[in-house]
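Participant: show me the folded form of this:
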Amino acid sequence: MDKYDVKAAHKALYAPSSKDFAIVDVPAMRYLAFDGHGNPNTSALYAEAIEALYGVAYTVKFASKAAGRDFAVAPLEALWRADDPAVFASGDKDAWDWTLLINQPDWITDDAVASAVAKARAKKPLSALDRLRLLSLTEGTSVQILHVGPYDDEAPTLHRLHHEYLPAHGLTFNGDHHEIYLNDARRTAPAKLRTVLRQPVRPA
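Facilitator: As a prediction, this is how the structure comes out:
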């Protein structure tokens, strides 16, 4: 049985260079998604949402494998938004809205997710399960770079993106700031964390 892995199928999107920004074209993709607000370091909802997402993601995977189509569970991703994008560079995390994501193969349906949620709830009735949804997202033209190191050290790179790269290339924001967490932060030293930083853009 061939095993689908989104990181291999879309290598340019999941393995960018850390040396400089690159422009990519992101196609329509599907995700398990959960919306929330506030500081991810202190929010109990943020932690519960991650637990619910992974519980459902693995349940979906095992059901799909049993039906003859296997895939690797994708890394955690997140969309970040705020009324003032400057809060991302300043680190004002209490002002952040977020959507946690786990990519899903295109053959995964709403019914498959609903079934997985029901099975996950039977094992552990997390309240976050009621807010999971299947999201279709098309980001299109985007600028991205690989950040290596602690999450709190992203601010200089984002400042450079917002105030140098985008103006120099005649570009502006066209969607939420997007991060892809290629490591498990619970098992990886902060200095070795690898995070894709992505910003959908359009001509200014």
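Participant: use CA for all of it now, contacts and neighbours both
Facilitator: Fine.
Participant: how long is stretch 94-112 end to end?
Facilitator: From the first residue to the last, stretch 94-112 extends over 34 Å; the measure is Cα to Cα, to the nearest Å.
Participant: list the buried residues in that stretch.
Facilitator: Buried residues in stretch 94-112, counted by 16 or more other Cα atoms under 10 Å: 95, 96, 97, 98, 99, 100, 101, 102, 103, 104, 105, 112.
Participant: what's near enough to touch the third one?
Facilitator: Neighbouring residues of residue 97 by Cα atoms under 8 Å, 6 or more residues apart in numbering: 35, 36, 37, 38, 80, 81, 82.
Participant: for the residue positioned nearest the centre of the chain, which non-adjacent residue is spatially closest?
Facilitator: Centroid-nearest residue in the chain: residue 77, 1.6 Å away (criterion: Cα atoms, centre = their mean). Ranked by Cα to Cα, 6 or more residues apart in numbering and with sequence neighbours excluded, the top spatial neighbour of residue 77 is residue 180, at 4.3 Å.
Participant: do you know how far the one you found is from residue 197?
Facilitator: 7 Å.
Participant: contact partners for the closest residue to residue 128 other than its chain neighbours?
Facilitator: Closest residue in space to residue 128, ignoring its immediate chain neighbours: residue 49 at 5.5 Å, by Cα to Cα, 6+ apart. Shown in contact with residue 49 (Cα under 8 Å, 6+ apart): 34, 100, 128, 129.
Participant: before we compare anything, build this one as well:
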Amino acid sequence: MTTRIDFKRALDAYRAQQGRFRVVDVPDMNYLMIDGHGDPNTSPAFGEAVQTLYPVAYKLKFASKRDLGRDYVVPPLEGLWWAEDMSSFTSVRDKSRWDWTLMLMVPEWVSPALFTAAIEKVQAKDAPARLPDVRLEALSEGRCVQTLHVGSFDDEADVLSHLHHEVIPGLGFRMVGVHHEIYLSDFRRVAPERQRTILRQPVTDRAAPTGQAQAS
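Facilitator: Next up is the predicted model:
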């Protein structure tokens, strides 16, 4: 019998606790990705992206089990978020200004050829609107600080402000890259107050003033 891997349990990068800000060295990982812009609550493109990623992810899962003998649980939905003015996340929360990339992680053994075959199979029957926009791409984040948020997405602002302005500088880091969320709960089915989301921010060592040693 083929062993089914649950990456949410197997990978340290998917572990977080509410109220604890943890430094994690995230390995390079491959994702199915779709880009978009605007308020996820009102943008048709956001819903279309979700509806497109999952059929491709499940075609890959079934092909991996059938052709390679390697089965796995499709990991949780993830998102990269950014804006020209990052206060849009922590204070103003003007979602119309947000850019995003929705993602589903796929194992490193999923090849470009397997991805292309999965796209063709999804295309052959009831192809989702944004299928041409799906890509397979590696994400390299390296060192990150992350925590678990329990509750509505609209209640993230205080946690993010604390993370950005107090926790990260206090650890001797500065922010790089973009804000990353991992949706451990299915927000289409779970009440907002019970949603569990990993909030992740890539970081690097804070540059010290000229002539001084770098902060550790």
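Participant: what does the superposition give as a TM-score?
Facilitator: Once superposed, the chains reach a TM-score of 0.96 (TM-score structural alignment, normalised by the length of the first structure), with 203 aligned residues with a Cα RMSD of 1.0 Å.
Participant: the counterpart of the residue nearest to residue 77 of the first structure in the second structure: neighbour count?
Facilitator: Residue 180 of the first structure maps onto residue 182 in the second structure, with residues paired by TM-score structural alignment. Residues lying near residue 182 of the second structure (other Cα atoms under 10 Å) number 21.
Participant: which other helices and strands contact the host helix or strand of residue 182 of the second structure?
Facilitator: Per DSSP states H and E, residue 182 of the second structure falls inside strand 179-183. If you count contacts as 3 or more Cα pairs under 8 Å, 6 or more residues apart in numbering; DSSP states H and E, strand 179-183 of the second structure packs onto strand 77-82, strand 196-205.
Participant: check for me that residue 188 of the second structure belongs to a strand.
Facilitator: No. If the criterion is DSSP: H, G, I helix; E, B strand; the rest coil, then residue 188 of the second structure is coil and not within a strand.
Participant: any buried residues in stretch 70-77 of the first structure, and which?
Facilitator: 70, 71, 73, 74, 75, 76, 77.
Participant: these two touch, right, the third one and residue 56?
Facilitator: Same thing as residue 73 of the first structure. No. Using Cα atoms under 8 Å as the test, residue 73 of the first structure is too far from residue 56 to be in contact (10.4 Å).
Participant: go through the longest helix anywhere in the first structure and flag the buried ones.
Facilitator: Using DSSP state H, we find that the single longest helix of the first structure is helix 44-66. Of all the residues in helix 44-66 of the first structure, those buried under the rule 16+ other Cα under 10 Å are 45-46, 49-50, 52-62, 64.
Participant: and stretch 120-129 of the second structure, by the same measure?
Facilitator: Across stretch 120-129 of the second structure, burial judged by 16+ other Cα under 10 Å covers 121, 122, 123, 128.
Participant: where in the first structure does stretch 152-166 of the second structure align, residue-wise?
Facilitator: By TM-score structural alignment, stretch 152-166 of the second structure lines up with residues 150-164 in the first structure.
Participant: hmm, who's touching that stretch?
Facilitator: For stretch 150-164 of the first structure, contacts defined as Cα under 8 Å, 6+ apart pick out 88, 89, 90, 91, 147, 190, 191, 192, 193, 195.
Participant: and the two most separated of those?
Facilitator: The largest separation in those, counting by Cα to Cα, is between 90 and 192 at 22.5 Å.
Participant: filter the contacts of residue 49 of the first structure by whether they're kept in the second structure.
Facilitator: With both residues aligned by TM-score structural alignment, their matches' Cα atoms under 8 Å, the contacts of the contacts of residue 49 of the first structure that the second structure also has are 34, 100, 128.
Participant: turn those residues into CSV, columns for distance to residue 156 of the first structure.
Facilitator: Below are those laid out as CSV (distance: Cα to Cα, whole Å):
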residue, distance to residue 156 of the first structure
34, 28
100, 23
128, 33
